[in-house]
Structures are given as C-alpha cells and as structure tokens.
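**Q** Quick check, what structure comes out for this input:
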Amino acid sequence: MEIPTNLKHAPVFTVENYDDIDGRLTKEETDTKGLSLGIAQWSKRGNYDVSAKVWRYTGEKWSRQSEELPLHRVLDLAIMIAEAKKYLQEAYQHEKLYDTEQVEIAKVALQGNAMRLGICTNNEHIDEDIKLFNETMRKDDELIGERIQRLKEALKDVL
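**A** The predicted structure is shown next:
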C-alpha cells in the first residue's frame, strides 16, 4: 500500500510494507502499513524539521492515529528500550523486579544534561505492570533482539 504524499508530512524515505514485519501482528491484524522519514508536518517555510512517521490505515482510510515524531525522539525511545532491556536482565535480584529505594535505573548523558530513566512508582499498579512488561519483553526477546542487532550493525556503519 502506498503511503500518502498529499498530506502535510512529506515522505522522503519510506517502508511501505511494514505490515509484513510489524512484530507479533500479522498483516491482517496490524493497522500500521508503513513508516516514513520526511519533512515534518509542523515545519514552516524556511525552517524545516525532519521526522519519522508511523502510518496507520483503518482498512478504509488513513488514520488520525498515525504518529509523527522528531528523529531525536525516535532515538531517545530506542535508548529507553535498550536501557530497560538491560535493567530487566538483572531485575530478578529484586523482589518486585525493581529496587524500591533506587527507582532511577539509568542516567543517559545528552545535550549537556541527562535523560533520567526510572521506574514509574506513581503508577498504582507498578508491581503488576512491571511483571507484565518483563514477561512481554521475555516473550518478544527474539523479535526485539533481532531489531537491536540490526540497529547495532547500522550504527557501526555510521559512527
């Protein structure tokens, strides 16, 4: 399915078969049909930004739930996934899968400051939710691990 080019986000690079590889979802189950990198919809003439977009299709029309993210946020999410995966590898050491006394799990230096990744203890269901998150990460380990490996290879080529 071709990604629309008549909307405000202007695709430059596209993956138009994302529904073939959308994690655990089959082509029939997913509404995510494509990904693109392009000119951000919020750009103004003379002041352009690039963004990544997840294109969702309801079966009848392109969805308003399609998301557009600045590239740095996409990378920040990738960093968060890697840090969470790394943390969960050792989480078994804690009764609740996290240290209730030390809920900050990573401090990633960025832009002269730091992105602080922590356990969301103001989630009233955190004890159950972290177990569910961990179980899902373990169940999807091959799926996520393959993508992390591909990202690692791509990063080696650009750094």
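
**Q** Please make it C-alpha for all contacts and neighbour counts, starting now.
**A** Noted.

**Q** wait, what's in contact with the closest residue to residue 8 other than its chain neighbours?
**A** Once flanking residues are discounted, residue 8 sits nearest to residue 41: 4.7 Å by Cα to Cα, 6 or more residues apart in numbering. The contact partners of residue 41, taken as Cα atoms under 8 Å, 6 or more residues apart in numbering, are 8, 9, 10.

**Q** Only whichever of those are buried, select them in ChimeraX.
**A** The following ChimeraX line selects those of the contacts of residue 41 that are buried, judged by 16 or more other Cα atoms under 10 Å:
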select :9,10
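
**Q** Sequence B follows; please return its structure for comparison with A:
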Amino acid sequence: MKIPTTLKHKPVVVSENYEQVDGRYAGSSDAKGLSLGLAQWNDRGKVDISAKVWRYTGEKWSRQSEELPLHRVLDLSILICRTMAHFREAYKYQDLYDPQEPIIDRVGLQGDAMTVAVCTDNDKIKEDIKLFSQALSDDDELIGERLRALSRILKDMGY
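**A** Prediction:
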C-alpha cells in the first residue's frame, strides 16, 4: 500500500511494506508503513524532519498515525536499551527493582541527563513490572533481532 504524499507530513524515505515486518503483528498490522520526511508542524522558513508510523483502518488513513521528531525516536531507542539492560539483572531484586533506588540510569544528553527510572507512582507497579518483564522476555527474539541489525548499521556508520 502506498503511503500518501498529499497530507501535511511529506515523506522522503519510506518503508511501504512495514506491515510485513511489524513484530508480532506482521502480516495483520494496521501500521502499513514508516516514513522519514518533512514534519507536518513545519512553519515557514523552519524545516524539521520527522519519523511517521502510517496506520490504515481498512477504509482510510488513521488519525492514530504517529509522527515523531527524529531525536525522540532515538531517545525512545535509548530508553528501550537501558530498560532491557536493567531487566537482564532485575532478577536480583525481589520486586524486579530496588524500591529505595528506582532510578535505573541517567543518560547524558545536551548538557543534562535523561532519567530512566521505574515508575513508582504506578500504584500497581509490583504487578505491572512482573507483567512487563514477562512481555519483554517473550519479545526478546523480536527485539534482539532489531538491536543486532541496528548495532551492525551503527558500526558500519562508525558509531
């Protein structure tokens, strides 16, 4: 299915077969494509690039399609990686984290640091963290395959 080019987000680089590789939803995903392009929020004289997940309801392009600035996509990747690293060692804690020190990491970015922490404001955190850990474990092969691909690409780019 072709990603629309007449909407506010202007695709430049696309993956129009994303529904075939969308993790556990592959083959039946409503996420039909990914694109990198000119952001829909651009003002005159100011151009931002964004990443977009294009969702299709079967009848029309969905308003639930997401558009993110590229740095946020990378920030989410950092969050995923630090979370996965935490859960590899989480078995050491009775509740899969240290309630006295819920901060997992502080990742230095732009003169400050992005805090990665267990959400202790969640009143069901003890139950939810166990469910999260199990789901992360169940998806280990899917996520690991993507991280290995990303690692290879980053190494090829000199990172």
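
**Q** out of the contacts of residue 41 of structure 1, who's nearest residue 92 of structure 1?
**A** Proximity of the contacts of residue 41 of structure 1 to residue 92 of structure 1 (Cα to Cα) peaks at residue 9, which lies at 43.3 Å.

**Q** how much space between the equivalent of the closest one over in structure 2 and residue 33 of structure 2?
**A** Residue pairing (TM-score structural alignment): residue 9 of structure 1 is matched to residue 9 of structure 2. Residue 9 of structure 2 sits 13 Å away from residue 33 of structure 2, going by Cα to Cα, to the nearest Å.

**Q** Structure 1: helices as residue ranges?
**A** Taking DSSP state H as the test, the helices found in structure 1 are 71-90, 126-139, 141-158.

**Q** Which of the contacts of residue 41 of structure 1 fall in strands?
**A** Under the assignment DSSP state E, the contacts of residue 41 of structure 1 contribute residue 10 to strands.

**Q** could I get the contacts of residue 41 of structure 1 as a markdown table with distance to residue 28 of structure 1?
**A** Listed next are the contacts of residue 41 of structure 1 as a markdown table, based on distance: Cα to Cα, whole Å:
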| residue | distance to residue 28 of structure 1 |
| --- | --- |
| 8 | 27 |
| 9 | 26 |
| 10 | 27 |
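
**Q** Which of the contacts of residue 41 of structure 1 are retained in structure 2?
**A** Comparing those with structure 2 on both residues aligned by TM-score structural alignment, their matches' Cα atoms under 8 Å, the contacts found in both are 8, 9, 10.

**Q** Just give me the closest of the residues you listed to residue 139 of structure 1.
**A** Closest to residue 139 of structure 1 out of those is residue 9 (34.5 Å), distances taken as Cα to Cα.

**Q** From residue 77 of structure 1, how far off is the residue nearest to the closest one when sequence neighbours are not counted?
**A** Leaving aside its sequence neighbours, residue 9 of structure 1 sits nearest to residue 41 (Cα to Cα, 6+ apart; 4.3 Å). Distance of residue 41 of structure 1 to residue 77 of structure 1, given as Cα to Cα: 20 Å.

**Q** Which residues are in contact with the nearest residue to residue 49 of structure 2 once chain neighbours are set aside?
**A** Nearest residue to residue 49 of structure 2, sequence neighbours excluded (Cα to Cα, 6+ apart): residue 38, at 4.8 Å. Applying Cα under 8 Å, 6+ apart to residue 38 of structure 2 gives the contacts 9, 10, 11, 12, 47, 48, 49, 50.

**Q** Buried members of these into ChimeraX, please.
**A** Applying 16+ other Cα under 10 Å to the contacts of residue 38 of structure 2, the buried members can be selected in ChimeraX as follows:
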select :9,10,11,49,50
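
**Q** got a list of what the nearest residue to residue 114 of structure 1 once chain neighbours are set aside touches?
**A** Leaving aside its sequence neighbours, residue 114 of structure 1 sits nearest to residue 108 (Cα to Cα, 6+ apart; 5.1 Å). Going by Cα under 8 Å, 6+ apart, residue 108 of structure 1 touches 114, 115, 116, 117.

**Q** No further questions, thank you.
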